[in-house]
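[1] Please find the sequence and the predicted model below.
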Amino acid sequence: MPIQIDIPNLGCSTFTAQNTKGGRFFGRNFDLSYSPAALVKTTPKDGYASMSMVNLGFLGYDKEKLPESFFKSILTLAAPYIPLDGINEKGLSIGVLLIPTEETNQQTDKVDITTTTAIRMILDKCATVEEAVAMLKQYDMHSSANSCYHFQIADASGDSVVVEYINNEMKLVEPKDSYQAATNFLLTPGDYDFGKGQDRYATLMNTLKEKNGVVSQEEAMKLLESVKQDWHKTEDGSMSATQWSVVYDLENLSARISMGMDFDDIYEISLLEK
């Protein structure tokens, strides 16, 4: 299919925490211009079932062009290959966030992959954070859309990591507590902490610290609401805001989703439901 996947200047927030019943949550805000979205479930024959959020705007859809008929929906067949966050049947969850710096472009003799390809592979093949990191190390990363990104990955055991690429070298940021967060600046120690979203990061970390890293289902969504971005003009002149907020339950394999900052109307979806 002749598809040009363009990932523009997105700004996002993620966090992982323990829930009040002993399981784990992975929270994610996706911030961008208007983004018609789809929750995509996949059940590969040789991999794990998963569900992931996809911005259909990357496939050319917008307010005037939506997949409302058979012919208009053909391009959505590519949706499984552009996930931006998700969870699989093993309770592994992942989200990608923009870093406003030079694109990652690793050049060794390893097989080449891109940002969304990496997310698809991890959801399909990895059950733990350790397995996800080991998989990423096997490939040369080439960032999508001439940008740099980092990933936050968490699993049902409570393990979490932020994977970053600095000067084309993979760096791992381990949590110092039972919770972890990421926004749009590098977390690797050193002279790398440029970017944006430090205010959102502080809100996430301070709130989680106050709660000892334990939040209820409702508190997890409230935390995402506290770091939502209202409509504002970005550096490139486009308008941006939080397009979706999702809390993945890594034990019950479910997602609670708010679209367009409507936190009064929450969709609850289970991976295991047909």
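    Looks like it arrived, so ask away. Treat the numbers as computed from the prediction; the structure is a model and nothing was measured. Numbers count the residues shown, from 1 in each chain.
[2] Only C-alpha atoms from now on, for both contacts and neighbour counts.
    Noted.
[3] Next secondary structure after the biggest strand by length in the chain?
    As assigned by DSSP state E, the longest strand anywhere in the chain is strand 239-249. Remark: after strand 239-249, the chain's next helix or strand is strand 254-259, criterion DSSP states H and E.
[4] now that next one against strand 239-249, angle please.
    Per axes from the mean of the first three to the mean of the last three Cα atoms, to 10 degrees, the angle that strand 254-259 makes with strand 239-249 is 160 degrees.
[5] list the helices and strands the helix or strand following strand 254-259 packs on?
    Going down the chain from strand 254-259, the next helix or strand is strand 266-270, by DSSP H and E. Contact here means 3 or more Cα pairs under 8 Å, 6 or more residues apart in numbering; DSSP states H and E; on that basis strand 266-270 packs against strand 254-259.
[6] Got another one to weigh against that:
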Amino acid sequence: MDYTKDYYGSDVIDALKKDGFIDTGCSTFFTHNPDGEPITCRNYDYAHRVSQEDSTITGLNIVLHCKPEGKYESIAMADAVWCDETNPLLQRGGPDMPGFDTGLIDIIPYECMGGINEKGLCVSILRVDIKKGDQPARYPIGSSMLLRYMLDDCANVTEAVKKVDTAIVTPEDWQDCHIYVTDADGDYAVIESRNSEVSVIRSDVVTNFYLTYDDIEDSYKNGKLREQAVMITDENGESEYSVGYGHGYHRFITIASQLESHRDTASEEYRTVMPESVALVVLQSAAQNPYTKASGISMTQYSAIYNNEKKSLEVWPFQNYQTSYAFDVRGTRIH
């Protein structure tokens, strides 16, 4: 979908203040393909329901192409249901439903879960659980707004990190999510805010718990243990990843352990290498399905692989790993 409206204008921003909201589970990792091209791999997890009466899982994910004047061109994966989660036209099929109007999704540039721009900067947002006693995010759409500003204005990870200090939204606005940024030079970083304190950490895996803090309590929800944390160690018992624990830790371990087996031993610096087909298998291993108790508590709506060098996106919808759709940064369908 080509978005041609001015999403920096007052009409869209006013609608965003009224209706903007996102929630997002997700797992993301960074690696290289055998040609040396950086690739960013991501599952988007959320179990939308048709209605309170109908618990059937639904979703409306749109590949969104944006080219605002004076800013970078980009494509992104947007969850259109978040434009109005109570609207049956969005819950039941969107553009395929009689009476659908594109005005229903005017705020969709700010409902993107991940995207890549013409410079090869890829940005993803992933939910973190706010602990009791911590500051909540002030703005329910703040994290996806920051994602949009980074895609529009930043060429690489360094610029994206600096954007945190200059964007309209402040760390207090978006601290219910952390931001994963990668670029065409092979750089990557996780940006997170907790109680207004911003941290930047290098990690090639991200799920849904703070990476900067060691909080076993994060694995609890409503007083019940969600996941048992088991730390990855090397042969000497030393921690392989200096991170915390919490929601998504099992997915983190699942991905990190597979990345370890794909280390590029010829490289002086740490990096991993795998074909896109293998990266897709890694994403599958971390996919969530609420119908299967062993697979998680959410629903993987799609898996996506962004090629930072080619500035392209390939997406597999609703765990159908036999069918994919690929696009370049101009929004043109490749296959």
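    Now that the structure is in, tell me what you want to look at. Small disclaimer: the values here were computed from a predicted structure and weren't measured.
[7] Which neighbouring elements make contact with the longest strand of the first structure?
    When contacts are defined as 3+ Cα pairs under 8 Å, 6+ apart, strand 239-249 of the first structure packs onto strand 24-32, helix 217-226, strand 232-233, strand 254-259.
[8] between the following helix or strand past the first one and strand 266-270, how many degrees?
    The one in question is strand 24-32 of the first structure. Per DSSP H and E, the first helix or strand lying C-terminal to strand 24-32 of the first structure is strand 37-42. Put simply, strand 37-42 of the first structure runs at 10 degrees to strand 266-270, going by the same axes, to 10 degrees.
[9] with the second structure superposed, average distance for strand 37-42 of the first structure?
    In the superposition against the second structure, strand 37-42 of the first structure averages 0.4 Å from its aligned positions (mean Cα distance after the TM-score superposition for the first structure).
[10] circling back to that earlier point, please identify the deepest-packed of the helices and strands packed on strand 239-249 of the first structure.
    With neighbours defined as mean count of other Cα atoms under 10 Å, these peak in mean count at strand 24-32, which reaches a mean of 29.
[11] which residue numbers in the second structure go with it?
    Alignment of strand 24-32 of the first structure against the second structure: residues 38-46, by TM-score structural alignment.
[12] Now do the contacts for the closest residue to F194 of the first structure other than its chain neighbours.
    Distance criterion Cα to Cα, 6 or more residues apart in numbering; nearest residue to F194 of the first structure, sequence neighbours excluded, is F185 at 5.5 Å. Shown in contact with F185 of the first structure (Cα atoms under 8 Å, 6 or more residues apart in numbering): L98, I99, P100, D193, F194, G195, K196, G197, Q198.
[13] Show me what the helix or strand the first one falls within is packed against.
    Which is L98 of the first structure. Assignment of secondary structure by DSSP H and E places L98 of the first structure within strand 93-99. If you count contacts as 3+ Cα pairs under 8 Å, 6+ apart, strand 93-99 of the first structure packs onto strand 11-19, strand 85-88, helix 115-125, strand 148-154, strand 184-185.
[14] Can you check what angle separates it from strand 148-154?
    Using the same axes, to 10 degrees, strand 93-99 of the first structure lies at 160 degrees relative to strand 148-154.
[15] Where in the second structure does strand 93-99 of the first structure fall?
    Mapped onto the second structure using TM-score structural alignment, strand 93-99 of the first structure spans residues 122-128.
[16] Please work out which residues outside that stretch touch it.
    Applying Cα under 8 Å, 6+ apart, the external contacts of stretch 122-128 of the second structure come out as 23-27, 40, 113-116, 143-144, 147, 150-151, 176-183, 206-210, 247, 306, 308.
[17] For stretch 120-134 of the first structure, which residues meet the burial criterion?
    For stretch 120-134 of the first structure, a neighbour-count test (16 or more other Cα atoms under 10 Å) marks R120, M121, I122, L123, D124, K125, C126, A127, T128, V129, A132, V133 as buried.
[18] distance between the ends of that stretch?
    The stretch stretch 120-134 of the first structure measures 15 Å between its terminal residues, going by Cα to Cα, to the nearest Å.
[19] Over in the second structure, find the residue span it aligns onto.
    Counting by TM-score structural alignment, stretch 120-134 of the first structure corresponds to residues 148-162.
[20] now stretch 253-271 of the first structure
    In the comparison with the second structure, stretch 253-271 of the first structure aligns to the range 311-329 (TM-score structural alignment).
[21] okay, how far is it across that stretch, tip to tip?
    OK, stretch 311-329 of the second structure end separation, Cα to Cα: 6 Å.
[22] roughly how far out does it sit from the chain middle?
    Distance of stretch 311-329 of the second structure from its chain centroid, counting by Cα atoms, centre = their mean, to the nearest Å, is 15 Å.
[23] Same question for stretch 118-138 of the second structure.
    The chain centre lies 9 Å from the centre of stretch 118-138 of the second structure; the measure is Cα atoms, centre = their mean.
[24] so how far is W316 of the second structure from S324 of the second structure?
    S324 of the second structure sits 5 Å away from W316 of the second structure, going by Cα to Cα.
[25] Same question for P88 of the second structure.
    Following Cα to Cα, the distance that separates P88 of the second structure from W316 of the second structure is 24 Å.
[26] Next: R92 of the second structure.
    20 Å.
[27] and if you look at N195 of the second structure?
    From N195 of the second structure across to W316 of the second structure, the span is 36 Å (Cα to Cα).
[28] swap in V161 of the second structure?
    Taking Cα to Cα, one finds V161 of the second structure at 29 Å from W316 of the second structure.
[29] Check G115 of the second structure too.
    Per Cα to Cα, G115 of the second structure is found 15 Å from W316 of the second structure.
[30] what element comes up after the longest helix seen in the first structure heading to the C-terminus?
    When every helix of the first structure is counted residue by residue (DSSP state H), the longest turns out to be helix 198-210. As assigned by DSSP H and E, the chain's next helix or strand after helix 198-210 of the first structure is strand 214-215.
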